[in-house]
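In: below is the structure, and that's it, no one-letter string:
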């Protein structure tokens, strides 16, 4: 079910996905641009009810995978909306040779959404290069895997211990420890972080974690304080 998250932005929680025995909640966002075209970020499994509600908002023109890890449901969305452009983050074209991507995501937003959505490519991480977005109208920063928080009810036994050690089970979303260690070029990451921290953010939306709806800029400074500044 779609829920409005702010001006011209809606979210939908999808089915949990299992990775190495860990169950992660999933979330997507739909942004309606001034043209009426829809921008779909990090699509979840295409359920009938979600599809009907999205169709009621407008025409999907942009389907965006924010990093090379979020590709599980791209094929079904691509098949359902063949006229929408499919965007690949760094590394995903080679990983998903079965998909015909229309464009690559970079550090600069394309003209189709440049006036409404900004983006910054967080480079320097060996796990994945993530493109972080900022929807101006709602003041929302959209982060995929760089910030995570697994609900306590999805954890038990040794997985609960591992999640706690990996900083994925704290009182607020955080950058997992494995991602922190994977930043082998922190200077490049700090350049992107400086841009992200400069956005006039009101909210932070994550694919795996509780959305932050107040004091977003202070939260982002806390979450990425370990990285330092450019």
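Out: On my side now, so go ahead. All of these numbers come straight from a predicted model, not from anything done at the bench.

In: going forward, measure contacts between C-alpha atoms and count neighbours the same way
Out: Noted.

In: buried set for the longest helix along the chain?
Out: For the chain, the helix that runs over the most residues, judged by DSSP state H, is helix 186-198. Neighbour counts using 16 or more other CA atoms under 10 Å place 186, 187, 188, 189, 190, 191, 192, 193, 196, 197 of helix 186-198 among the buried residues.

In: put this next to the previous one:
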């Protein structure tokens, strides 16, 4: 899995970009093939809190270019966040480099990592674990909570935790919604090396697009992703929809700047207003 997320020439293909003019929100975008064939891309997000501490969401590989960017941002990595049970494979490498950092993730992830045998997966303790039974009372720290709102979408199969960086109105999520195709995440890949999606891959990319009416994504989320506990899913979406944001940083596909709230409300319309 790791070699698919970050290829051997990692620093040649990674795209590092400031999302906000302040430079406090930075994305690390990389190639990634879902099921080894669908180019959905991967993305980590670094946020510099108002305290100066750094929070890293969905960490990708810790390469020299990434280390240089962290140094530029103050190098005070205090929070390492796996926002669901899938986006965790580089946590150990980051935890080794920043032993002072608090690991944060959803219930089920520590147990999943305990069972994994890959040599790059460690058994580091999590400082904060989000649980469905106590999510309303869960806190992280005073400095973190001052800058962030968060919602544990425990009704999502991947156990999503979605974050709002309040100072700059940036919503950070993992698999809650995609925004394919993944253009930025493949922009530094040589044309000859770029994947050529087959029929099934192209279909997947269509239903994970926010273009037009986003009917494919709306149907996928309604009929599949939220089906197991739609009431709980709708409640989480309502809480996220109440936040003030204009930018969405997804793990897969393009960052949505300026009209993020409108796109979110379009994709989750049936969950917010009811399916007609």
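Out: Structure's in. What do you need? In this text the structure is predicted, and so the values were computed from the model without any measurement.

In: would you pull the TM-score for this pair?
Out: For these two chains in superposition, a TM-score of 0.88 is obtained (TM-score structural alignment, normalised by the length of the first structure); 228 aligned residues with a CA RMSD of 2.4 Å.

In: find me the equivalent region of the longest helix of the first structure in the second structure.
Out: Aligned using TM-score structural alignment, helix 186-198 of the first structure spans residues 230-242 in the second structure.

In: tell me which element the residue mapped onto residue 88 of the second structure from the first structure falls in.
Out: For residue 88 of the second structure, the aligned position in the first structure is residue 71, judged by TM-score structural alignment. Using DSSP states H and E, residue 71 of the first structure falls within no helix or strand.

In: what's the answer for the one 4 residues further on, then?
Out: Secondary structure assigned from DSSP H and E places residue 75 of the first structure in helix 74-80.

In: quick one: contacts of that helix?
Out: 43, 45, 46, 63, 65, 84, 86, 99 (CA atoms under 8 Å, 6 or more residues apart in numbering).

In: please redo it, this time with the cut-off set to 6 Å
Out: The contact list for helix 74-80 of the first structure, computed with CA atoms under 6 Å, 6 or more residues apart in numbering, is empty.

In: and that helix, how far from the second structure on average?
Out: With mean CA distance after the TM-score superposition for the first structure, helix 74-80 of the first structure departs from the second structure by a mean of 1.3 Å once superposed.

In: have a look at how far, on average, the longest helix of the first structure is from the second structure.
Out: Averaged out, helix 186-198 of the first structure is 1.1 Å away (mean CA distance after the TM-score superposition for the first structure).

In: does anything pack onto that helix? Which helices or strands?
Out: The contact analysis (3 or more CA pairs under 6 Å, 6 or more residues apart in numbering; DSSP states H and E) places helix 186-198 of the first structure against strand 117-122.

In: include distance to residue 5 of the first structure when you put the buried residues of helix 186-198 of the first structure into JSON lines, please.
Out: Below are those laid out as JSON lines (distance: CA to CA, whole Å):
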{"residue": "186", "distance to residue 5 of the first structure": "32"}
{"residue": "187", "distance to residue 5 of the first structure": "33"}
{"residue": "188", "distance to residue 5 of the first structure": "31"}
{"residue": "189", "distance to residue 5 of the first structure": "28"}
{"residue": "190", "distance to residue 5 of the first structure": "28"}
{"residue": "191", "distance to residue 5 of the first structure": "28"}
{"residue": "192", "distance to residue 5 of the first structure": "25"}
{"residue": "193", "distance to residue 5 of the first structure": "24"}
{"residue": "196", "distance to residue 5 of the first structure": "20"}
{"residue": "197", "distance to residue 5 of the first structure": "21"}
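
In: ok, so of the residues you listed, who is nearest residue 33 of the first structure?
Out: residue 196 (20.9 Å; CA to CA).

In: can you give me the helices in the stretch 151-276 of the second structure?
Out: 199-207, 215-220, 230-241, 260-267, 269-273 (DSSP state H, counting those that start in this stretch).

In: return the distance of the helix holding residue 75 of the first structure from the chain's centre.
Out: With CA atoms, centre = their mean, to the nearest Å as the basis, helix 74-80 of the first structure stands 18 Å off its chain's centre.

In: can you tell me the closest non-neighbouring residue to the residue most central in space within the second structure?
Out: By CA atoms, centre = their mean, the second structure has its centre lying nearest to residue 174, at 2.8 Å. Nearest residue to residue 174 of the second structure, sequence neighbours excluded (CA to CA, 6 or more residues apart in numbering): residue 251, at 4.9 Å.
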